[in-house]
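J.: Next comes the sequence, and after it the predicted model I'd like to discuss.
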Amino acid sequence: MTLMKSGANPLFLRDEELRQGIEMLFFAYRDFTAEPDAILAERGLGRAHHRVIYFVGRYPGMTVSDLLSILKITKQSLSRVLSQLVREGYIHQDQGVEDRRQRLLRLTDKGAQLEKELTENQRQRIERAFRDAGAEAVDGFRKVMLGIVNAAEDRDRFDAAIRKRR
């Protein structure tokens, strides 16, 4: 029976290992968001704006309801952020075809340019980390991250994407 692979600590569930994992998440998030935060600050925007821009760019035509479901924020909070992004020309809202009450969201050219600028550094950071860690570690990372995600529908989103690639 092999307990360790490539120097892995067999005592990974000890309090110190778990606390290091928590700290690593804090430091990784700080560094992962630093450059986008600076870009956003120059435009008078913040992380909430970034999340909206990212997901609307990733899923063009998504409804406001879908966005609320992903972000898990109040309608009032989203309304404030979304109104600013629409007013400043980053996002366009279309009326739903089947349900005219729906608002379908998409990035404008200005919004797409900002999304690309915000995401590029983060994409490069993830790419470098994945390349350095290797395929087996990336698979482990995904399992750990999915294990942290609460909602089954959010985990299912990634399972479906993985099945689609196969």
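T.: Cool, the structure landed.
J.: From now on I want contacts and neighbour counts done on CA atoms only, so please keep to that.
T.: Noted.
J.: separation between Asp37 and Leu146?
T.: Per Cα to Cα, to the nearest Å, Asp37 is found 25 Å from Leu146.
J.: another one to put next to it:
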Amino acid sequence: MADIKTPANPLFLRDDDLRQGIELLFFAYRDFTAKADQTLAQYGFGRAHHRVIYFVGRNPGMTVSDLLDILKITKQSLSRVLGQLVRQGFITQRPGTIDRRQRLLSLTELGADLERKLTEEQRALVARAYKAAGAEAVDGFRKVALGMINEGDRSRFRPTTR
């Protein structure tokens, strides 16, 4: 493996630099999800449940259609996960105020408690990494991550105000 401390010249990225970036993403994701996976397992939930709980918590009153757009999964996949979360009392659904066919999603108190528990460790991990890396690295990470997501989703993120 290449030395992590060696700065890469972005104009001349070698295959090894790119592969190391891919490996870093794999390892970071593994460690980012590890504690949450343990907590989810206690409820018989998986990462799909986590994503639904997280995004409904961040966007109370969001529609099922909006959630499908964020997650990029099939209605059938979402229906299975969402149905379980509703039945077990983590999420509520109510009809839309203008279009009664819409289903608006919100976390229940139980769901909000689980979302806090799941996010707590992840927030701490990201905060430690950001603090150790410094403001310039945080901005660089943000630029890299934004560059990796599809263009349509980039508008979901507000510009930094530092």
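T.: Thanks, I have it. The model shown is predicted, which means the values in this text are computed figures rather than measured ones.
J.: Any chance you could compute the TM-score here?
T.: Laid over one another, the chains give 0.93 as their TM-score (TM-score structural alignment, normalised by the length of the second structure), with 157 aligned residues with a Cα RMSD of 1.5 Å.
J.: Work out for me the element the counterpart of Arg142 of the first structure in the second structure sits within.
T.: Applying TM-score structural alignment, one finds that Arg142 of the first structure aligns to Arg142 in the second structure. Assigned by DSSP states H and E, Arg142 of the second structure belongs to helix 135-148.
J.: Also Gln20 of the second structure?
T.: Remark: Gln20 of the second structure resides in helix 15-43, with elements defined by DSSP H and E.
J.: before we move on, the earlier item: tell me, how many neighbours does the match of Arg142 of the first structure end up with?
T.: Neighbouring residues of Arg142 of the second structure were enumerated by other Cα atoms under 10 Å; the total is 15.
J.: rewinding a little: can you name the next helix or strand after the helix holding Arg142 of the second structure?
T.: Once the chain leaves helix 135-148 of the second structure, the following helix or strand, as judged by DSSP H and E, is helix 151-154.
J.: how distant is that following helix from the center of its chain?
T.: 15 Å (Cα atoms, centre = their mean, to the nearest Å).
J.: Setting aside sequence-adjacent positions, which residue approaches the residue nearest the centre of the second structure most closely?
T.: The centroid of the second structure falls nearest to Arg51 when counting by Cα atoms, centre = their mean (6.2 Å). For Arg51 of the second structure, ignoring the flanking residues on the chain, the nearest one in space by Cα to Cα, 6 or more residues apart in numbering is Leu71 at 7.7 Å.
J.: ok so, going back, buried residues, the helix holding Gln20 of the second structure. List them.
T.: Within helix 15-43 of the second structure, the residues that qualify as buried are Asp17, Gln20, Phe32, Thr33, Lys35, Ala36, Asp37, Thr39, Leu40, counting by 16 or more other Cα atoms under 10 Å.
J.: and it, how far from the first structure on average?
T.: Mean deviation of helix 15-43 of the second structure relative to the first structure after superposition (mean Cα distance after the TM-score superposition for the first structure): 0.3 Å.
J.: by contact count, what packs against that helix?
T.: Counting contacts by 3 or more Cα pairs under 8 Å, 6 or more residues apart in numbering; DSSP states H and E, helix 15-43 of the second structure is packed against helix 47-58, helix 109-133.
J.: so how much does the last one differ from the first structure once superposed?
T.: So that's helix 109-133 of the second structure. Overall, helix 109-133 of the second structure averages 0.3 Å from its counterpart (mean Cα distance after the TM-score superposition for the first structure).
J.: Give the buried residues for that helix.
T.: The neighbour-count check on helix 109-133 of the second structure (16+ other Cα under 10 Å) flags Gly111, Ala112, Leu114, Glu115, Leu118, Thr119, Glu121, Gln122, Tyr130 as buried.
J.: and the angle for that helix with helix 135-148?
T.: Computed with axes from the mean of the first three to the mean of the last three Cα atoms, to 10 degrees, the direction of helix 109-133 of the second structure lies at 120 degrees from that of helix 135-148.
J.: elements contacting helix 109-133 of the second structure?
T.: Taking 3+ Cα pairs under 8 Å, 6+ apart as contact, the helices and strands that helix 109-133 of the second structure lies on are helix 15-43, helix 47-58.
J.: which bit of the first structure covers that helix?
T.: Mapping helix 109-133 of the second structure onto the first structure (TM-score structural alignment) gives residues 109-133.
J.: just how off-centre is the matching stretch within its chain?
T.: The chain centroid and the centroid of stretch 109-133 of the first structure are separated by 11 Å under Cα atoms, centre = their mean.
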